[in-house]
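**Student:** mind folding the following:
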Amino acid sequence: MERRSFLKKAGVAAGAGVLAACGKTESGAAAGAAASGTKIEWTLASSFPKNLDTIYGAAEVFAKRVKELSGGNFIINVKAAGEIVPGPEVMNAVKNKTVQIGHTASYYFFGTDATFAFDTAVPFGLTSRQHTAWMMHGGGMEVMREFFKQHNIVNFLGGNTGTQMGGWLKKEIKSVEDLKGLKLRIGGFAGKVLSKLGVVPQQIPGGEIYTALEKGTIDGAEWVGPYDDEKLGFYKVAPNYYYPGWWEGGANLSFYINAEEYAKLPDAYKVIVETASLEAHTDMQAKYDAKNPMALASLLGNGAKLHKFPDDVMMAAFKATQEVFAEESAKNANFKKVFDSWITFRHNQMQWFGLAEKSYADFTTANPWKP
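**Tutor:** This is a model prediction of the structure:
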């Protein structure tokens, strides 16, 4: 990351960001305004519809904080998917300067280069905390920034959903055989893995999934988790709700900024952008963690049927994932470079989390303490 250089160049604005992060918005805004009075107005294209307030809302949190920290001088107008470009076109919109900034999930652009998937999530990958650790302190941001530079984009952390659910299916999955011929809405790298098991992956924007399920165009779909899934109403047409979402142990969202537009920003505003992105990043995960338990209870009360993926499905998917990683690494230099950074970090994280986090979680979930 470029944090150290930002702080050296804009000490006053950095102080503003720290104050703001602690809730001292008036002091932060004043310091930010003092550091740079330049007036800038940008347009942000989101890949998400407004009714998904948690994932779409991260862009609003970001824009609000940028405005506050700049004393009202730096305005970012947030536009939902379809208002300027469709959700899957956000990357190109930023790259080509249709907009200055976007908010999206990088694995949507897997078809351009599989390396994009590392910025969001890959099968059997990192959890939310682990991904943030890799990006901020494990070399992840450095290798991803180098990759995004090829696309005229500067990327910033932009939220995380946490470990996702495995999605909604019309029929139960009892073995690997039941996957064959299944038409499943699933994004990114996971579709390539599942195709090895006979699944026919479908790329469908969030706002169109319900209709596709209702009409029978697809047999199942994954999105995020209980809070968003309840809003989208999937349980009404595909009642079998599976877990875990092994392809998204912690799905990261990103803010994309056109590299040329970013270079024009005053140094103080660059610090503001980073500060605001980190706040939005943390806020999204906190919202999902707070809202998902009640939403899951509501879904179950309305007829959703909870299922765990069978062990043979999990093992077959894990084996297929390793095969796909090896195949992609052999033909894609970008992918291999990021993978080499990522896999070492993953190994160390799983050793540590398996010791401390898992043992604690196993005990506390098995022994609930009722209010």
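**Student:** CA atoms for contacts and neighbours, from now on please.
**Tutor:** Will do.
**Student:** what about the strands in the stretch 51-200 of the chain?
**Tutor:** 74-79, 101-104, 153-160, 167-169, 183-185, 200-202 (DSSP state E, counting those that start in this stretch).
**Student:** which residues are contacting the fourth one?
**Tutor:** Outside of strand 167-169, the residues that reach it under the criterion C-alpha atoms under 8 Å, 6 or more residues apart in numbering are 219-225, 234-235, 238-243, 245.
**Student:** please identify which pair of those lies farthest apart.
**Tutor:** For the contacts of strand 167-169, with distances taken as C-alpha to C-alpha, the pair at the greatest spread is D219 and G225 (18.1 Å).
**Student:** more neighbours, the two?
**Tutor:** Applying other C-alpha atoms under 10 Å to D219 and G225 shows that G225 carries more neighbours, namely 24 against 21.
**Student:** just list the residues touching the more buried one, thanks.
**Tutor:** 164-165, 167, 292.
**Student:** and what of P239?
**Tutor:** Here P239 is in contact with 168-170, 303-305 (C-alpha under 8 Å, 6+ apart).
**Student:** follow-up on the earlier one: just the strands of the stretch 51-200 of the chain: most buried one?
**Tutor:** strand 101-104 (a mean of 30; mean count of other C-alpha atoms under 10 Å).
**Student:** what packs against it?
**Tutor:** Judged by 3 or more C-alpha pairs under 8 Å, 6 or more residues apart in numbering; DSSP states H and E, strand 101-104 is in contact with strand 40-46, helix 90-95, strand 252-258.
**Student:** can you check which of these gets nearest to N332?
**Tutor:** helix 90-95 (20.2 Å).
**Student:** wait, which of the contacts of P239 is closest to L19?
**Tutor:** W168 (43.1 Å).
**Student:** all helices for the stretch 201-350 of the chain, in order.
**Tutor:** Remark: helices assigned in the stretch 201-350 of the chain by DSSP state H, counting those that start in this stretch are 209-215, 226-232, 259-264, 267-301, 311-331, 333-355.
**Student:** now the other sequence, so there's something to compare against:
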Amino acid sequence: MKRRDFLKVSATGAAVAAVASPAIAQSSPEVKWRLTSSFPKSLDTIYGGAEYLAKQVAEMTDNKFQIQVFAAGEVVPGLQALDATSNGTVEMCHTVSYYYVGKDPTFAVFAAVPFGLNARQQNSWLYQGGGNELANEFYKKHNVVGFPCGNTGTQMGGWFRKEIKTVADMSGLKMRIGGIAGQVLQKVGVVPQQIAGGDIYPALEKGTIDAAEWVGPYDDEKLGFQKVAKYYYYPGFWEGGPTVHAFTNLEKFNALPKNYQAILANAAVHTNTWMNARYDMLNPTALKRLVASGTQLRPFSNEILDACLKSTNELWGEISAKNADFKKAIDAMQAYRSDQYLWWQVAEYTYDSFMIRSRTRG
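**Tutor:** Predicted coordinates for the structure are as follows:
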């Protein structure tokens, strides 16, 4: 190449670089957000999901997009996380949608409802069955965008001071139970109490409540419920596969560069998988420890499950008659559930049932 041609090419390349560099810089600005969690730091898996999300976002943006995570109570109380995000006090929160059924019962459908979807079915509905689109159509009315950002898997039915054998045993029982599930149990005589995670133990210890549900063996052991209640019931039929959401303020999200929006969305998907897998890893050994230390493991009777299913279907009818958003969401979820269990009974359930029986036979 002639020297004159080389200089011409070099000059052109330098000009291109001079134009391109500012464009790249503009697409990767320094962004600092605050995220408020609904959970205490001691719950390293469910609270840890927000930290994991923030770490991924930082790593994928060379630390240019940073999300500072605050535990429940550090900025606002745990059950006010969504409000703080909606009104712009913080840019994000990590919470469970069903905590906000007092605003609108539709919030529950996209997290978990009694006799709803298990974790895999929930993810299938949200990611592939139109659930996310339906959810964000609703969430937009509250000035937030929601991303599935964790799942605990099917939860336990909770800790009780006395044995619960029949529906009659539940009459007058004061129980900490969050979301719309409390309305279902109210129909069978339970007096539901909405209490944030960090406040459950003292309420159970003092006898302010007679029973409490939280998540499952790993978290429940950390919170010490086995010290103040003897009987541990299963399954938590009101949380077959509850989704934990990362909510962002709508305007703040829309103001992000498109690549940051994509990074945040993909980090949430990864966190969703991470949390579910981590609970599946941690719960078995925690359950062994609890039983070894004297916890009495008990299944809910079919009588109780049948009564609660009947109450659930009644409640859906009552709410749907006066709330079009709820009806749209619950009908979509139930239709998806029907098809999922048509398939589940053929493959998943048959296989798992055989393997469980094989394990017990040694």
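**Student:** so for T54 of structure 1, which of the helices and strands packed on strand 101-104 of structure 1 sits nearest?
**Tutor:** strand 252-258 (11.7 Å).
**Student:** what's the average distance of the closest one to structure 2?
**Tutor:** For strand 252-258 of structure 1, the mean deviation from structure 2 after alignment is 0.3 Å (mean C-alpha distance after the TM-score superposition for structure 1).
**Student:** now the alignment partner in structure 2 of T321 of structure 1, nearest residue through space, not along the chain?
**Tutor:** Counting by TM-score structural alignment, T321 of structure 1 lines up with T312 in structure 2. Distance criterion C-alpha to C-alpha, 6 or more residues apart in numbering; nearest residue to T312 of structure 2, sequence neighbours excluded, is V184 at 5.5 Å.
**Student:** the aligned residue in structure 1 for that neighbour: what's it in contact with?
**Tutor:** Aligned counterpart of V184 of structure 2 in structure 1: V193 (TM-score structural alignment). V193 of structure 1 is in contact with 317, 320-321, 324, counting by C-alpha under 8 Å, 6+ apart.
**Student:** separate out the buried members of those residues.
**Tutor:** Among these, those classed as buried by 16 or more other C-alpha atoms under 10 Å are 317, 320-321, 324.
**Student:** and which of those is nearest M91 of structure 1?
**Tutor:** V324 (24.3 Å).
**Student:** which residues touch that closest one?
**Tutor:** 192-193.
**Student:** G88 of structure 2 - nearest residue in space that isn't next to it in sequence?
**Tutor:** Nearest to G88 of structure 2 is N249, by C-alpha to C-alpha, 6+ apart, at 6.5 Å.
**Student:** can you count the residues close to the aligned partner of that neighbour in structure 1?
**Tutor:** Under the alignment (TM-score structural alignment), N249 of structure 2 pairs with N258 of structure 1. Residues near N258 of structure 1, counting by other C-alpha under 10 Å, number 25.
**Student:** likewise for K9 of structure 1?
**Tutor:** 14.
**Student:** look up how far G15 of structure 1 lies from it.
**Tutor:** Note on K9 of structure 1: its distance to G15 of structure 1, by C-alpha to C-alpha, to the nearest Å, is 12 Å.
**Student:** N63 is in contact with V31 of structure 2, correct?
**Tutor:** No: using C-alpha atoms under 8 Å as the test, V31 of structure 2 is too far from N63 to be in contact (9.0 Å).
**Student:** sorry, back to before: show me what contacts the match of N249 of structure 2?
**Tutor:** 94-97, 99-101, 152-154.
**Student:** burial check on the counterpart of K149 of structure 1 in structure 2, number of neighbours?
**Tutor:** Under the alignment defined by TM-score structural alignment, K149 of structure 1 corresponds to K140 in structure 2. K140 of structure 2 is flanked by 14 other residues according to other C-alpha under 10 Å.
**Student:** let me see the contact set for K140 of structure 2.
**Tutor:** Per C-alpha under 8 Å, 6+ apart, neighbours of K140 of structure 2: L250.
**Student:** swap in the one 3 residues further on?
**Tutor:** By C-alpha under 8 Å, 6+ apart, the contact list for N143 of structure 2 reads 86-87, 249-251.
**Student:** can I have the buried ones of those residues as a ChimeraX selection?
**Tutor:** Applying 16+ other C-alpha under 10 Å to the contacts of N143 of structure 2 leaves a buried subset, and the ChimeraX line that selects it is:
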select :86,249,250
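**Student:** my guess is L43 of structure 2 contacts D220, does it?
**Tutor:** No: L43 of structure 2 lies out of contact with D220 (C-alpha under 8 Å); the separation is 9.3 Å.
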